[in-house]
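> just coords:
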């Protein structure tokens, strides 16, 4: 059944400090949820969107004090009968997994199996759930991302200035991330740093994966062994760069794929780990260190391993 649409009225929106610095096209995409991107660009090109009564280009960056005229457009209405009713349990679960929150940020221990945002066949993700939990928050955006099957520390900005501040830290490599992963076999102590360029490729099936390739982007991950078992090692991984699937591919490249990685692991090892009770990718963002965007103090937030992962470790025989 097609969702009904309803025309909006002409809006005149004043941009404050929190909204400054973003491109007009991104601003409109956030304001006019449900409107196709192609329509956004069309109304900008036709001059229906004005800033300070003047025509602008899609790449125009808003400044504090700007007045934006948003024309009437047809916006897809949300069907509150189905969204987020099917996701209420997960939404409630997220409330319990908030590690830290103030006026600037939320730090969440993201569960495995939930995407960070909707799209690509996913209707409801972490960011949509948090917007449901915090309906009075005018601004909630992801600072970084975690793969759907990865659990652990996820940082969300509640102010645009906080988002810019934290993105600057990411760009300048001033934010330290520490993961824990259960990998096949015995990780060698001398393999402390893996430097291998990573390239995104699309298979004939349409699946997107990442491979070590000399034409890829420079990538570096630092490793440390935490525990050893007969069939596996628990390692700590600290990415220096932030490439897609970086830790997962660097582990595979070293001959130690992560347990139950549906893209990069191997069946025999995964079957052995499933026999120990593992039902998901064993990759967890355990710790994040960053500078608070308002107080400028350094923060380190830790997310404990979920009970299902600790149970697997308990089930594994320790390496003698």
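Done, it's in. The shown structure was predicted, so the numbers you read here are calculated from the model rather than taken from an experiment.
> From here on, just use CA atoms for contacts and neighbour counts.
Will do.
> What helix or strand is residue 250 located in?
helix 246-253 (DSSP states H and E).
> Show me what that helix is packed against.
The contact analysis (3 or more Cα pairs under 8 Å, 6 or more residues apart in numbering; DSSP states H and E) places helix 246-253 against strand 208-212, strand 220-228, strand 232-239.
> State the next helix or strand along the chain beyond that helix.
Helix 246-253 is succeeded, C-terminally, by helix 267-275 (DSSP H and E).
> can you state the direction angle for that following helix and strand 232-239?
100 degrees (axes from the mean of the first three to the mean of the last three Cα atoms, to 10 degrees).
> putting a second one here so we can go through both:
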């Protein structure tokens, strides 16, 4: 039994339900990170698993770890080829017009002494595409399903702020940081195709802070 829930496990991969607030890499200022749990996530194997991709510290949900160098290389290639399917749930801090759509923006990274680094929409940036669908609206906030086609840093967060005029609830970088104890983003499902064997399929349960907002019966990720 590990401290972090395991959603999928076989000889090549583990998918965990990463808790919100747990960074994948050790912060410069120190403190706990996923690195503290890799030993227990060996689960009888000699090697500790390695994260294949990144999700933000505040983001909860599906995170893929490779159990050996060969699988890590194959999984990295799948992400590069955009064959990995990812579905996220986000709570937008306001109403959302329309029922569904696609957000296409080129993104660039900037930094300043007072605000630190962040992503901005820029014509000369890297292309990024996110498909979205409105699921529910209550209490002045909106639950949205996001299916990112690309995997840029902060992609869903800045896409929400730019397309809807409202950032994700609790987002301190692209929004006000108010309304929630964290940026309300959850990696709901992850599907990774594999040649010669069945795909990796994982689904992370809805977090308690989403349910506390009244978003309980969610028809998403299907």
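It's in. Keep in mind that what you see is a predicted model, and the values were worked out from it rather than measured.
> TM-score for the pair, please.
In this superposition the chains share a TM-score of 0.88, using TM-score structural alignment, normalised by the length of the second structure; 214 aligned residues with a Cα RMSD of 2.1 Å.
> In the second structure, which residue range corresponds to the helix holding residue 250 of the first structure?
With TM-score structural alignment applied, helix 246-253 of the first structure matches the range 155-162 in the second structure.
> show me where the second structure has strands.
Taking DSSP state E as the criterion, the second structure contains strands spanning 6-9, 13-18, 50-51, 60-66, 85-92, 100-112, 116-121, 126-138, 141-148, 185-194, 197-203.
> Out of those strands, flag the one nearest residue 167 of the second structure.
strand 85-92 (5.9 Å; Cα to Cα).
> Just want the angle from the closest one to strand 141-148.
Using the same axes, to 10 degrees: strand 85-92 of the second structure against strand 141-148 is 160 degrees.
> which residues sit against strand 85-92 of the second structure?
Here strand 85-92 of the second structure makes contact (Cα atoms under 8 Å, 6 or more residues apart in numbering) with 141-148, 160, 166-169, 184-192, 210, 221.
> if we go to 6 Å?
141-147, 167-169, 184-191, 221 (Cα atoms under 6 Å, 6 or more residues apart in numbering).
> again, but for stretch 99-108 of the second structure
Here stretch 99-108 of the second structure has contacts from 119-123, 125-134, using Cα under 6 Å, 6+ apart.
> Excluding chain neighbours, what is closest to the counterpart of residue 37 of the second structure in the first structure?
Superposed on the first structure with TM-score structural alignment, residue 37 of the second structure falls opposite residue 129. Sequence neighbours aside, residue 91 is the residue nearest to residue 129 of the first structure in space, at 5.3 Å (criterion: Cα to Cα, 6 or more residues apart in numbering).
> Looking for the alignment partner of residue 140 of the first structure in the second structure.
Under TM-score structural alignment, residue 140 of the first structure pairs with residue 49 in the second structure.
> Between strand 283-291 and the helix holding residue 250 of the first structure, find me the angle.
130 degrees.
> got the angle between helix 246-253 of the first structure and strand 220-228?
Using the same axes, to 10 degrees, helix 246-253 of the first structure lies at 70 degrees relative to strand 220-228.
> now the helices and strands packed on helix 246-253 of the first structure as JSON lines including distance to residue 157 of the first structure and mean neighbour count?
Formatted as JSON lines, these follow (distance: least, Cα to Cα, whole Å; neighbours: other Cα atoms under 10 Å):
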{"stretch": "strand 208-212", "distance to residue 157 of the first structure": "28", "mean neighbour count": "17"}
{"stretch": "strand 220-228", "distance to residue 157 of the first structure": "26", "mean neighbour count": "18"}
{"stretch": "strand 232-239", "distance to residue 157 of the first structure": "22", "mean neighbour count": "23"}
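> For the counterpart of residue 284 of the first structure in the second structure, grab the count of nearby residues.
Residue correspondence to the second structure (TM-score structural alignment): residue 284 of the first structure is matched to residue 186. Neighbour count of residue 186 of the second structure, defined by other Cα atoms under 10 Å: 29.
> so who does residue 186 of the second structure touch?
So residue 186 of the second structure contacts 59, 60, 61, 88, 89 (Cα under 6 Å, 6+ apart).
> residue in the first structure matching the last one?
Structural alignment places residue 89 of the second structure opposite residue 180 in the first structure (criterion: TM-score structural alignment).
> Distance-wise, check the closest residue to that match other than its chain neighbours relative to residue 274 of the first structure.
Nearest residue to residue 180 of the first structure in three dimensions, chain neighbours excluded: residue 236, at 4.6 Å (Cα to Cα, 6+ apart). Distance of residue 236 of the first structure to residue 274 of the first structure, computed by Cα to Cα, to the nearest Å: 21 Å.
> Residue 97 of the first structure and residue 107 touch, don't they?
No. Counting by Cα atoms under 6 Å, residue 107 is not a contact partner of residue 97 of the first structure; they are 8.8 Å apart.
> Which one of these two is surrounded by more residues?
Higher neighbour count among residue 97 of the first structure and residue 107: residue 107, with 21 against 16, using other Cα under 10 Å.
> what's near enough to touch the more buried one?
By Cα under 6 Å, 6+ apart, the contact list for residue 107 of the first structure reads 99, 100, 154, 155.
> how far out from the middle of the chain is the longest helix along the first structure?
Among the segments of the first structure that qualify as a helix by DSSP state H, the longest is helix 160-171. Chain-centre distance of helix 160-171 of the first structure: 15 Å, with Cα atoms, centre = their mean, to the nearest Å.
> and for that helix, what span of the second structure is it aligned with?
The aligned range for helix 160-171 of the first structure in the second structure is 69-80, by TM-score structural alignment.
> ok, and for the matching stretch, which residues are buried?
71, 72, 75, 76, 78, 79 (16 or more other Cα atoms under 10 Å).
> any idea which of those is closest to residue 196 of the second structure?
The nearest member of those to residue 196 of the second structure, counting by Cα to Cα, is residue 71 at 13.1 Å.
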